[in-house]
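1. Okay, here's the prediction I keep looking at, along with the sequence it came from:
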Amino acid sequence: MNTRNISIAMILLVGLIAGCENKLDLQPLGELNSETFYRTFEDFEAASLSPYSTILNFYYEQNGRGFYNGIEYPSDDSRHGGQGIDNNNDFNWLPNNGDFGWLFSESYKGVMRANVILNSLPNSELSDEDKARFEAEAKFIRSYFYFVLATNWGTPPLISELITTIADSQVGNSQPGEVLDLVETDLAFAKENLPSSWSGTDVGRATSGAAQAFLGKVYLYRQKYSLAATELNAVIDSGTYSLQDNFGDNFSESLENNSESIFEIQFTRGDFNPWLPVDSGLAGNENIGHAGTGRTIVFRASCFLGNCAPGANGQGYGRMHVTEDLQNEFEENDPRIPFTFYREGDDYFGTPYSQTWSITGATPSKYLLDYVSYAQPNAGSNNERVIRLADVYLMAAEAELLGNNNVQKAMDYVNMVRRRADPTGEILPERSGSSSLDEAMEFIMHERRVELAFEGHRYADLVRWHQAGVINIPQDVDFGDPANENWSETNLLKPYPQRELDLISSLSQNPGY
């Protein structure tokens, strides 16, 4: 069965088996009924990994399918490597876009796997305490996927119960805000019922702090600024998290799950992974057990006009290049630059970096500086940091400014991030608490861009600020040509995949597509 050509319904029906077969012996295979639902703690402990595993599918693909092409590309930070057209980067978005379709289908697979757990809990043998913990974990992961769906498609189908028939799968568009209403409810439950930390092989699972930070983020995106400030301030004031002394430590493989990290994707190169492997791979090839990230080969430099970096094509495809606009956004000698992108003369795995390898003269270095090539090709095991404390500081600054007009507190948070990057303040002077509201917002937007570059936040930030009236994308953002000419309000949302429209008659396409 080819999941690329089937509807949400079939993904919901078959996805469970693919993700759990490494941990559970489900009998009879292919049936979802009361005889096969899980009952014991051990059953749920194993099954709870399946929704996590689905997140890996966003990141593993060596050509960038999913997160890199679908989320990272459409922004003013990244430029594709070729001299022709890249539809994602240049805003030529069509319903047959495979990258967007992958994000859509994998998100619903993750929703399904969470719903399986939620549907099974009432009939289990678990204690009330254990039921609450597994419910909270499933709701956190379901929220993760629904946030992707809501922010990228606006009114995606809302499926909060396990679907077991094709007829029940004919779910049309949700009402505006309906999906994020569920996300808020799920995360509120999760923050009250998840543990504050994990140990051993459970490190990386969702925590109460991750749920609270995520809830604050959802409120911020919905312009519920006072609520966002409350949740984000609580994460900051909890004392659970602290900024790493060095900015670059956040992207070092040897410092994963550190004090600044609130939630991150757990990767390996085919050996043991607590989240299980990705769903792709055939017996006999190197992808069995694979839970690595494709960032290493997607982001590393390749060739431009015949000038090739070491490892080009074999260890680097050169698909992501740093726009000149982003390079110019950094203040002169900002200490974060070397940990964000390579420039002329920087050490590039033992060779001086040459700007001739890139169409813009620079390629990303974030997550790559201590990368070591392993026998398994095109894979990295450096965890992707989804939410970290610096991001929470900057979201809290935005919420305090736009919700409470509290310039001083907003700038205090911005300055926490700047002082970590430059403790002396000689390169990055502090932002003044007496700044105007407009100046303060400019400072926040600047800091988010340089602090979080290539972490998947930029385009969503631009859309959020545009919708809040803080910026006007056509006037204030330089995507470069031809992207500037192509961008329109249509691109605030992505097109629904054509295959889903063909199979679900009640699903309507987003305007403009």
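-> Right, received. Where do you want to start? Computed from a predicted model, the values in this text were never measured in an experiment.
2. make it CA atoms for all contacts and neighbour counts henceforth
-> Noted.
3. Strands of the stretch 1-150 of the chain, start to end?
-> Ranges of strands within the stretch 1-150 of the chain are 78-79, based on DSSP state E, counting those that start in this stretch.
4. swap in the stretch 351-500 of the chain?
-> Going by DSSP E, counting those that start in this stretch, the stretch 351-500 of the chain shows strands at 351-352, 363-364, 384-388.
5. most packed of those strands?
-> Most buried of the strands of the stretch 351-500 of the chain by mean neighbour count (mean count of other CA atoms under 10 Å) is strand 363-364; its value is a mean of 26.
6. helices and strands around that one, which ones?
-> strand 321-322, strand 341-342 (3 or more CA pairs under 8 Å, 6 or more residues apart in numbering; DSSP states H and E).
7. Presented hereafter is structure B, for comparison with structure A:
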Amino acid sequence: MKKINQIIIPLCLMFALFSCGKGFLESTPKAQITDDQLLTTKAVNNALVGAYALVNGNINGTWGNYSTAPSQWLFGEVAADDAHKGSSNADQSPMNDIELHKVNPTNDNLPTMWNNYYEGVIRCNLTLRLLAKVQATDQDDKFSDEEAKLIEAQAKFLRAHYYFFLIRVFGNEIPYIDESITSTADAAKVPNDADITPKIEQDLQFAVTNLTYDKPGGQAGRVDKYAAESYLGKVYLYEKKYDQALPLFKDVITRKPALTSIPFTDNFDVNKENGPGSIFAAQHLINPDGSGDNGNIGDMLSGFYGNAPVNCCGFFQPSVDLANAYKVDANGLPYLDPADYRANPYKSDVGLSGSAKENYKVDQNLRVDPRLDYTIGRRGVPFKDWGIFPGDAWIREAAFGGPFVSKKQMIDKADFGGNSVPGTPQITSLNVNIIRLADVYLMAAECAAQTNDLTYALNRVNDVRKRAALLPALKIGGTPAAKYLVKTYPSFASKEYAMKAIEMERRLELALEGHRFYDLVRWGIAKTVIESYQKFETNYVSASQPLTFEDRDKIFPIPQQQIDRSGGVLQQNIAGK
């Protein structure tokens, strides 16, 4: 089964303290439900489906869930150096403050992120409480011990995921609410005075111990031991526990097919979802009635504009800096110093006017990594099966957001039927990979480099690059659209060089997938990179401004409405002070 129970089970368990949001679980109760009615295995399974539902970041409807996108395009990419908010200055203007790191606690993207992912936590807690009650009864309708462990492991994995997404945005000290808290009053008394990362680790370790490499119930959208090992390794990596993370990544890599046997394009193909390269993904589909609240609504703003096949809404535009990062030297290796790839910058048709603009032709002698044209839409280059990307005609305001568009969130026109909402084709059924196999390879490489196993680090980076070299050339009139070239590194001479290569490879491979800002922060280079980027980008895109990146900008403020509602229990973090 492609998704989890097709994600449309009519359910909303309004019991104990918390309520499920509408949207994913479309119906609401018509009468009071008693505890006894909920003490069934069916109720537990339905609660678990509800817990999975929030992986797509949506509680209700379609519009308005942009900051909670599982792709984390806003906090993870626009806040970094990979992308601009796009669209126009006035549209969703609070997002401009995220791009420029001028965020205050009343920014309307913050409560959406906070509320939606805490809703995910609540649903996990609900599942765990119900499971414990069912298993404690003497009734016949209960799970075997093995089944109960699988359910508990999935719920705890999901809870860890929701908390991890929250701490990357708001910092490690946020309220930790678990299944033991059974009233609103008690939940409101939970302070944010301790690092909750050990709790996240604990949940993921339980998942690693109790999940198997087979999908529970054979359902492709469920989490398994691969996902649990990868996620626990990722949390360890963020904590710089490299020795603990590396064996987890190695186990996944050893058991999975070779990365070079899995095409790069499979990661963004609606027809090849949940394949061996997908470790943990948000499952999306278009409902049978054609509605899209179970679709990829978090990325819906990244549709195009004007006369494009999808002409809403013009957000999430790759930066000029990102496009130039794909340039390679004569040996097919990337330039690791921004000063090198920014020299004689490629900027598409920015700054041209009149006949020069009208008659612009793409430079097919540009020497680049082929992943450029599978990540970024460039004027004069084919865009999927939509035709040649015409530039401004598909962009809402090029002077503001730049000349490029994002490719990874879009599906082929040939796949619109059944995979996009009629009349709103920017909402699709394309899954979003939260962790994919190449990410695991590069996290393993990083751990190896940090522990001075430079040979292992080199081999894993080169595996990613070998796969990139297999990408077919995009062509214009039968001729490649660029001088595509990507080669492997001959060696890593030092730990420092290895880390620079790994940092660049993560950018090239995972661009526009929500990792970049969090990577810059954990590497300790956010200030240097973002300040330099904004200064460079002001030459081409009016959305950019020279700025000073402060320590406080490494996270985002806790929403002011949550501070106010807590009655003094919650303390604002450094970003909101």
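-> Thanks, I have the structure now. Quick caveat, the model's predicted, so the values are computed rather than measured.
8. returning to what we had before: among the helices and strands packed on strand 363-364 of the first structure, which is the most enclosed?
-> strand 321-322 (a mean of 26).
9. Tell me the counterpart residues of it in the second structure, please.
-> Per TM-score structural alignment, the counterpart of strand 321-322 of the first structure in the second structure is residues 317-318.
10. Just send the helices and strands packed on strand 363-364 of the first structure back as a markdown table, with distance to residue 173 of the first structure too.
-> Listed next are those as a markdown table, based on distance: least, CA to CA, whole Å:
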| stretch | distance to residue 173 of the first structure |
| --- | --- |
| strand 321-322 | 36 |
| strand 341-342 | 40 |
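11. what about the ones you listed, which gets the closest to residue 504 of the first structure?
-> Shortest distance between residue 504 of the first structure and these, using CA to CA, is found for strand 321-322: 38.0 Å.
12. which strands and helices sit next to the closest one?
-> Using 3+ CA pairs under 8 Å, 6+ apart, strand 321-322 of the first structure is in contact with strand 78-79, strand 363-364.
13. Now tabulate those strands in TSV and tack on distance to residue 160 of the first structure.
-> Listed next are those as TSV, based on distance: least, CA to CA, whole Å:
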stretch	distance to residue 160 of the first structure
strand 78-79	35
strand 363-364	39
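14. Which one of the ones you listed lies nearest to residue 10 of the first structure?
-> Nearest of these (CA to CA): strand 78-79, 34.8 Å.
15. mean offset of that closest one relative to the second structure (after superposition)
-> For strand 78-79 of the first structure, the mean deviation from the second structure after alignment is 0.8 Å (mean CA distance after the TM-score superposition for the first structure).
16. Can you spell out the matching residue range in the second structure for that strand?
-> Residue span in the second structure matched to strand 78-79 of the first structure, by TM-score structural alignment: 83-84.
17. ok, and what's touching the matching stretch?
-> Here stretch 83-84 of the second structure makes contact (CA atoms under 8 Å, 6 or more residues apart in numbering) with 77-78, 99, 315-319, 322, 401-402, 512, 543.
18. Farthest pair within the residues you listed?
-> Among the contacts of stretch 83-84 of the second structure, 512 and 543 lie farthest apart (CA to CA), at 17.7 Å.
19. neighbour count winner among these two?
-> residue 512 (28 against 21; other CA atoms under 10 Å).
20. Residue in the first structure paired with the more buried one?
-> That one, residue 512 of the second structure, aligns with residue 454 by TM-score structural alignment.
21. Just to check, that match is in contact with residue 72?
-> Yes. At 6.7 Å, residue 454 of the first structure and residue 72 qualify as touching, with contact defined as CA atoms under 8 Å.
22. hang on, the earlier thing: now the strands of the stretch 351-500 of the first structure in JSON lines, with distance to residue 499 of the first structure?
-> Shown next, in JSON lines, are those (distance: least, CA to CA, whole Å):
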{"stretch": "strand 351-352", "distance to residue 499 of the first structure": "46"}
{"stretch": "strand 363-364", "distance to residue 499 of the first structure": "34"}
{"stretch": "strand 384-388", "distance to residue 499 of the first structure": "30"}
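23. Next up, the contacts around the match of residue 512 of the second structure.
-> By CA under 8 Å, 6+ apart, residue 454 of the first structure lies in contact with 72, 77, 78, 340, 364, 366.
24. Nearest spatial neighbour of the aligned residue in the second structure for the fourth one, chain-adjacent residues omitted?
-> Matched to the second structure by TM-score structural alignment, residue 340 of the first structure sits across from residue 375. Across the structure, with CA to CA, 6 or more residues apart in numbering as the measure, the residue nearest residue 375 of the second structure apart from its sequence neighbours is residue 407 (5.1 Å).
25. For that neighbour, grab the count of nearby residues.
-> Applying other CA under 10 Å, we find 22 residues neighbouring residue 407 of the second structure.
26. Can you tell me what it aligns to in the first structure?
-> Residue 407 of the second structure maps onto residue 365 in the first structure, by TM-score structural alignment.
27. which residues in the stretch 251-400 of the second structure form strands?
-> 278-282, 315-318, 367-368, 376-377.
28. Give me the helices and strands touching the third one, please.
-> Under the contact criterion of 3+ CA pairs under 8 Å, 6+ apart, the helices and strands touching strand 367-368 of the second structure comprise strand 483-484.
29. now for the strand it packs on, which elements pack on it?
-> Going by 3+ CA pairs under 8 Å, 6+ apart, strand 483-484 of the second structure lies up against strand 367-368.
30. what distance separates the strand it packs on from the middle of the whole chain?
-> 27 Å (CA atoms, centre = their mean, to the nearest Å).
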